[in-house]
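Trainee: requesting a structural model of the entry that follows:
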Amino acid sequence: MGEIVVGVDLSDAGVAALRWAAAQARVTGASLRGIHVLKLPDAFALAGLVGAAVETPVESINAGYRQALTAVWQSVDPDDSWSLEYVVDDPRGVLAEASKQASLIVVGTGSSSGLERLISGSVSHYILNHSHCPVVAVPAG
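Mentor: Alright, predicted model coming up:
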């Protein structure tokens, strides 16, 4: 198996997805590429300012938030060949684009609800419908 891509965030479902993807990478010998997408403010998206993803220097992310993400990533004891990227854009587009070169994409599911889902849509639902490779949607817990 080539590369597994996993959406990484601090939600319970995001952590579960990372754990599942890490276990799958170990079993199959695949490399693992974690992507944390810093969502553009809705005002930018509504104004049509969504464009190509911008890789974000880790240092520009709030220190406490960065430490929490690093702790989640480190909790799966990442292999030296695995990577964690930070990108600013719409998570749906970034992960769908990453699926073009992946053997498998893993996303957490069920972490957005109500108004948030109505406005921005479910990332996992979008990926299930727009991925270029097989998808595993992992629920929290």
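Trainee: C-alpha from now on. contacts and neighbour counts both.
Mentor: Will do.
Trainee: in this structure, which strand is the longest?
Mentor: strand 31-39 (DSSP state E).
Trainee: ok, which stretches of this protein are strands?
Mentor: 3-7, 31-39, 54-55, 83-89, 104-109, 135-139.
Trainee: reformat the ones you listed as TSV; add distance to residue 120 and mean neighbour count.
Mentor: Formatted as TSV, the strands of the chain follow (distance: least, CA to CA, whole Å; neighbours: other CA atoms under 10 Å):
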stretch	distance to residue 120	mean neighbour count
strand 3-7	16	26
strand 31-39	10	21
strand 54-55	20	13
strand 83-89	13	18
strand 104-109	14	26
strand 135-139	18	20
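Trainee: can you add distance to residue 61 and give the ones you listed back as a markdown table?
Mentor: Listed next are the strands of the chain as a markdown table, based on distance: least, CA to CA, whole Å:
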| stretch | distance to residue 61 |
| --- | --- |
| strand 3-7 | 17 |
| strand 31-39 | 9 |
| strand 54-55 | 12 |
| strand 83-89 | 9 |
| strand 104-109 | 22 |
| strand 135-139 | 26 |
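Trainee: for residue 71, which of those is the nearest?
Mentor: Closest to residue 71 of those, according to CA to CA: strand 83-89, at 12.0 Å.
Trainee: and the closest one, how far out from the chain's middle?
Mentor: Relative to its chain's centre, strand 83-89 lies at 8 Å (CA atoms, centre = their mean, to the nearest Å).
Trainee: what packs against that strand?
Mentor: Under the contact definition 3 or more CA pairs under 8 Å, 6 or more residues apart in numbering; DSSP states H and E, strand 83-89 sits against strand 31-39, strand 54-55.
Trainee: next, the second sequence, to be compared with the first:
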Amino acid sequence: MSGDDASATARVVVGVSGSLGSVTALRRAAAEARTRGAELWPVLAWEPPGGELAARRSPAACLMVDEWQRLAGQRLVSVLDEVFGDDGPGLPMRALVVRGVPGPALVETASREHDILVVGAGRRGHRPRAFSGWVSRYCLTHAACPVLAVPPSPLETQLAAVHRRNAWRMRLDPRQLLREEPVPPGV
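Mentor: Here you go, the predicted structure:
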């Protein structure tokens, strides 16, 4: 370990995309940073539409890179505002917008031995999507630091069920969203 790493502030690096899973991970990362007295490093990784190869082939893409970077920054600020409000997280924070594939970008950012990398664990269910959770799997297998994979919020599962019902135009009884048994009167 170099002298720079020994004197550096502890960091909790978290991948942020704006998805419910990443918002859950961001909240958990903030709690971890508070517990450890560490800096919170929310990271939004982005790629040009169509990927890097498409961007290199298109002359118009060269002109759009600054705009895409700006939009990625706006998205990160928007997510941080939604989660923490105007007061911020109440701890030191350094937000980053990184151009690159999310998994490798997060692993590269959380490069110190004493960093902690926090990622959303991906969806659960009977039929997971082909690429669901690939960022967390990449981070778990390639990171040099500990990785905390945060499971999805139960709310995410309920919202996915509502979305499926809406897509199929099925009737929805709002009472189905409540998982707890109703309390009988007089108890």
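Trainee: TM-score of the superposition?
Mentor: After superposition, the two chains reach a TM-score (TM-score structural alignment, normalised by the length of structure 1) of 0.74; 132 aligned residues with a CA RMSD of 3.4 Å.
Trainee: about what we covered before: show where the longest strand of structure 1 falls in structure 2, residue numbers please.
Mentor: Aligned by TM-score structural alignment, strand 31-39 of structure 1 corresponds to residues 39-47 of structure 2.
Trainee: which residues touch the most centrally placed residue in structure 2?
Mentor: Geometric centre of structure 2, nearest residue: residue 22, 2.6 Å, by CA atoms, centre = their mean. Applying CA atoms under 8 Å, 6 or more residues apart in numbering to residue 22 of structure 2 gives the contacts 15-16, 119-120.
Trainee: make it 6 Å
Mentor: Contacts of residue 22 of structure 2 were listed using CA atoms under 6 Å, 6 or more residues apart in numbering, and they are 16, 120.
Trainee: how much space is there between the corresponding residue of structure 1 for it and residue 73 of structure 1?
Mentor: Using TM-score structural alignment, the equivalent of residue 22 of structure 2 in structure 1 is residue 14. Distance, residue 14 of structure 1 to residue 73 of structure 1, by CA to CA, to the nearest Å: 11 Å.
Trainee: could you do residue 4 of structure 1 as well?
Mentor: Counting by CA to CA, the gap from residue 4 of structure 1 to residue 73 of structure 1 is 15 Å.
Trainee: and for residue 40 of structure 1?
Mentor: Separation of residue 40 of structure 1 from residue 73 of structure 1 (CA to CA) stands at 22 Å.
Trainee: more crowded one of those two?
Mentor: With neighbours defined as other CA atoms under 10 Å, residue 40 of structure 1 and residue 73 compare such that residue 73 has more, 21 against 15.
Trainee: just to revisit the earlier point, wait, which of the strands of structure 1 is closest to residue 123 of structure 1?
Mentor: With CA to CA, the closest approach to residue 123 of structure 1 among the strands of structure 1 belongs to strand 104-109: 7.9 Å.
Trainee: with adjacent residues omitted, what lies nearest to residue 134 of structure 1?
Mentor: Nearest residue to residue 134 of structure 1 in three dimensions, chain neighbours excluded: residue 104, at 5.1 Å (CA to CA, 6 or more residues apart in numbering).
Trainee: tell me the contacts of the one you found?
Mentor: Neighbours of residue 104 of structure 1 in contact, by CA under 6 Å, 6+ apart: 4, 133-135.
Trainee: for the aligned partner of it in structure 2, give its distance to residue 23 of structure 2.
Mentor: Using TM-score structural alignment as the criterion, residue 104 of structure 1 maps onto residue 116 of structure 2. As judged by CA to CA, residue 116 of structure 2 and residue 23 of structure 2 stand 17 Å apart.
Trainee: repeat for residue 136 of structure 2
Mentor: 14 Å.
Trainee: please apply the same query to residue 48 of structure 2.
Mentor: Distance, residue 48 of structure 2 to residue 23 of structure 2, using CA to CA: 22 Å.
Trainee: likewise for residue 41 of structure 2?
Mentor: 14 Å.
Trainee: on that earlier part again, what's the closest of the contacts of residue 104 of structure 1 to residue 118 of structure 1?
Mentor: For these, the nearest to residue 118 of structure 1 is residue 135 (22.4 Å; CA to CA).
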